[in-house]
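Enquirer: With the sequence up front, the predicted model follows.
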Amino acid sequence: MAKLNPQSNKPVLVVGLGRFGIALSNQLVSQNKEVLAVERDRSLVQKYADMLTHVVEADATDIEALRQVGAQEFDSAVVGVGTSIESSVLIAANLVDLGVSQVWAKAINPTHGKILTRIGCHHVIYPEHDAGVRAAHLVSGQMLDFIKFDDDFAIVKMRPPRELHGKTIDQCQPRRRHKVNVVGVKSPGKDFVYAQPDTLVSAGDTIIVSGDVSQLEYFADHA
């Protein structure tokens, strides 16, 4: 196995250096995480060797190859392979069999995701679907960012609706009137603050709001 820093905060194993895998790996490195990337395409290994912590050329569909690079020593692993469902499933199954406690895998469709779940994959990611849903919310109204949870609960970053302009949270009563919570407010040139009843909201502010997706959509577009 490539030698990792024992002081590192939970190194991550990433299998596959396509667009998803390299974006994920670069973000982890920017967060000061050590990454061991496994890729069977030699040209990609050479391309990213100097950009990531460790890059190893290996075929992760072979459990012995994964064992040789020390996959069993990782707590978290991400399968970024998406072009071949068979390869993705084999790699995820290998990581589960090696005892990796948190296996994340990219799925290209619901059937692929169902198979990954049934073989024991702990987290299934649908990047294209999730990006499409997020973009639909962002292009249709005041929302600047959107994170949805499984139970139709979401947290959004947005411009404040007109009825909040120049008023405090207590005056507007968003929880009572719209069933959403204003969590925080960021004014231009000032630090983010958690919203209190007396927090004043201005037209140029950015607010963080949580609640049911349908209530958030109405609040963003009609309040």
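Expert: Yes, it's here.
Enquirer: Going by C-alpha atoms from here, please, whenever you check contacts or count neighbours.
Expert: Will do.
Enquirer: okay, which residue of the protein is out on the far edge from center?
Expert: residue 171 (35.1 Å; CA atoms, centre = their mean).
Enquirer: which stretches of this protein form helices?
Expert: 19-30, 42-48, 63-68, 85-97, 110-118, 127-139, 169-172, 174-178, 213-222 (DSSP state H).
Enquirer: Tell me how far the third one lies from the chain's centre.
Expert: Read that as helix 63-68. 27 Å (CA atoms, centre = their mean, to the nearest Å).
Enquirer: Now for residue 118, how many residues are close by?
Expert: Residues within reach of residue 118, counting by other CA atoms under 10 Å, total 10.
Enquirer: Look up how far residue 92 lies from it.
Expert: Distance, residue 118 to residue 92, using CA to CA, to the nearest Å: 11 Å.
Enquirer: related to what we said a few turns ago, nearest to residue 76, of the helices of the chain?
Expert: helix 85-97 (9.6 Å; CA to CA).
Enquirer: now for that closest one, which elements pack on it?
Expert: helix 63-68, strand 76-79, strand 102-106, helix 110-118 (3 or more CA pairs under 8 Å, 6 or more residues apart in numbering; DSSP states H and E).
Enquirer: packing partners for the second one?
Expert: For strand 76-79, the helices and strands in contact under the criterion 3+ CA pairs under 8 Å, 6+ apart are strand 12-15, helix 85-97, strand 102-106.
Enquirer: Pasting the second one now:
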Amino acid sequence: MVIGLGRFGSALARELMRTGHEVLGIDTDERIVQQMALELTHTVKADTTEEGTLRELGVSEFDSAVVAIGADIESSILTTSLLLQLGVPSVWAKANSTSHGMILKQLGCHHVIFPEAEMGKRVAHMVSGETLDYVAIDSDFVMVKTEVPSSFDGQTLAELKIRSTYGVTVVAVTTGDGKYVPAFPETVLHQGNQMVVAGQVEPLNEFCKIA
């Protein structure tokens, strides 16, 4: 169930559908609900700040719910609180600010996400030219996509001793056809190929400066 079908919510709902999930999309805007009707399993126009409405929709029967409401922070908080009270097993909520996120966490929301802030960090690392992509797994643990430097060309991961030398782990590399495969100690790196590297922020940033 995705509540709030703005840019973030609609993109999320479409991706869930693409990966084989059934999705109920909910929004207060009839126009948006009609637009998404052919793309989602079900869509409905509803005010999710009303407990009776959520009960009628049978929200407690859903495995998870995502509160993707945009600028209306009050509606976001009320909806999240009601979903938790009604026993939805996994509630995700989009936060628009640090204070908004703190309130959601205090309510007991299982997962609080900051899409704008996370995207800003991701793009900043890409713009810097040191990474091709950047994903934060936790506050101090990230995964990046970067190119194999010339100094690594033709050597195996075992020979390079990347984990002991740099404190990071290469988890996947591209092959000649550009497809990613898992990385093993015997994997040979080639300049121009790409690799996915995981680790804590500081050592990973240092590693990317040589990559």
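Expert: Nice, I can see it. This structure is a prediction, so every number in the text was calculated from the model and none was measured.
Enquirer: Let me know the TM-score between chain one and chain two.
Expert: Aligned and superposed, the two chains score 0.95 in TM-score terms (TM-score structural alignment, normalised by the length of structure 2); 211 aligned residues with a CA RMSD of 1.4 Å.
Enquirer: just to revisit the earlier point, mind checking the helices of structure 1 for the one nearest to residue 199 of structure 1?
Expert: Among those, the nearest to residue 199 of structure 1 by CA to CA is helix 169-172 (5.8 Å).
Enquirer: what's the mean gap between that closest one and the aligned bit of structure 2?
Expert: Between helix 169-172 of structure 1 and the aligned residues of structure 2, the post-superposition mean distance stands at 1.7 Å (mean CA distance after the TM-score superposition for structure 1).
Enquirer: Buried residues in that helix, which are they?
Expert: 169, 172 (16 or more other CA atoms under 10 Å).
Enquirer: before we move on, what about stretch 162-178 of structure 1?
Expert: In stretch 162-178 of structure 1, counting by 16+ other CA under 10 Å, buried: 164, 167-169, 172-174, 178.
Enquirer: Can you check which part of structure 2 that stretch sits on?
Expert: Using TM-score structural alignment, the residues of structure 2 aligned to stretch 162-178 of structure 1 are 150-166.
Enquirer: what sits up against the matching stretch?
Expert: If you take CA atoms under 8 Å, 6 or more residues apart in numbering as the criterion, stretch 150-166 of structure 2 is touched by 168-170, 184-191, 203-204, 207.
Enquirer: what about burial for these, which qualify?
Expert: 168-170, 187-190, 204, 207.
Enquirer: closest to residue 123 of structure 2 among those?
Expert: Taking these together and measuring to residue 123 of structure 2 by CA to CA, the closest member is residue 204, at 16.4 Å.
Enquirer: Tell me the residue in structure 1 aligned with the closest one.
Expert: Using TM-score structural alignment, residue 204 of structure 2 lines up with residue 216 in structure 1.
Enquirer: Just give the nearest non-adjacent residue to its match, would you?
Expert: Distances taken as CA to CA, 6 or more residues apart in numbering place residue 180 nearest to residue 216 of structure 1, at 6.7 Å, with adjacent residues excluded.
Enquirer: same thing with residue 115 of structure 1?
Expert: Residue 115 of structure 1's closest residue in space is residue 89 (CA to CA, 6+ apart), at 7.4 Å.
Enquirer: Looking for the alignment partner of the one you found in structure 2.
Expert: Residue 89 of structure 1 maps onto residue 77 in structure 2, by TM-score structural alignment.
Enquirer: State the distance from that match to residue 46 of structure 2.
Expert: For residue 77 of structure 2, the distance to residue 46 of structure 2 - CA to CA - is 16 Å.
Enquirer: higher neighbour count, these two?
Expert: Under the criterion of other CA under 10 Å, the comparison of residue 77 of structure 2 against residue 46 puts residue 77 first, with 21 against 18.
Enquirer: Which ones among the buried ones among the contacts of stretch 150-166 of structure 2 map onto strands?
Expert: Among those, the ones falling in strands (DSSP state E) are 169-170.
Enquirer: Reformat the buried ones among the contacts of stretch 150-166 of structure 2 as CSV; add distance to residue 70 of structure 2.
Expert: Supplementary listing: these in CSV, determined by distance: CA to CA, whole Å:
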residue, distance to residue 70 of structure 2
168, 37
169, 37
170, 37
187, 45
188, 46
189, 44
190, 44
204, 33
207, 37
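Enquirer: Closest one to residue 176 of structure 2 out of the buried ones among the contacts of stretch 150-166 of structure 2, please.
Expert: residue 190 (9.2 Å).
Enquirer: In CSV, list the helices of structure 1 along with distance to residue 156 of structure 1.
Expert: Converted to CSV, those look like this (distance: least, CA to CA, whole Å):
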stretch, distance to residue 156 of structure 1
helix 19-30, 22
helix 42-48, 34
helix 63-68, 39
helix 85-97, 32
helix 110-118, 26
helix 127-139, 10
helix 169-172, 17
helix 174-178, 14
helix 213-222, 8
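Enquirer: Give me whichever of the ones you listed is most buried.
Expert: helix 85-97 (a mean of 21; mean count of other CA atoms under 10 Å).
Enquirer: To what extent does that helix diverge from structure 2 after superposition?
Expert: Using mean CA distance after the TM-score superposition for structure 1, the mean distance for helix 85-97 of structure 1 is 0.5 Å.
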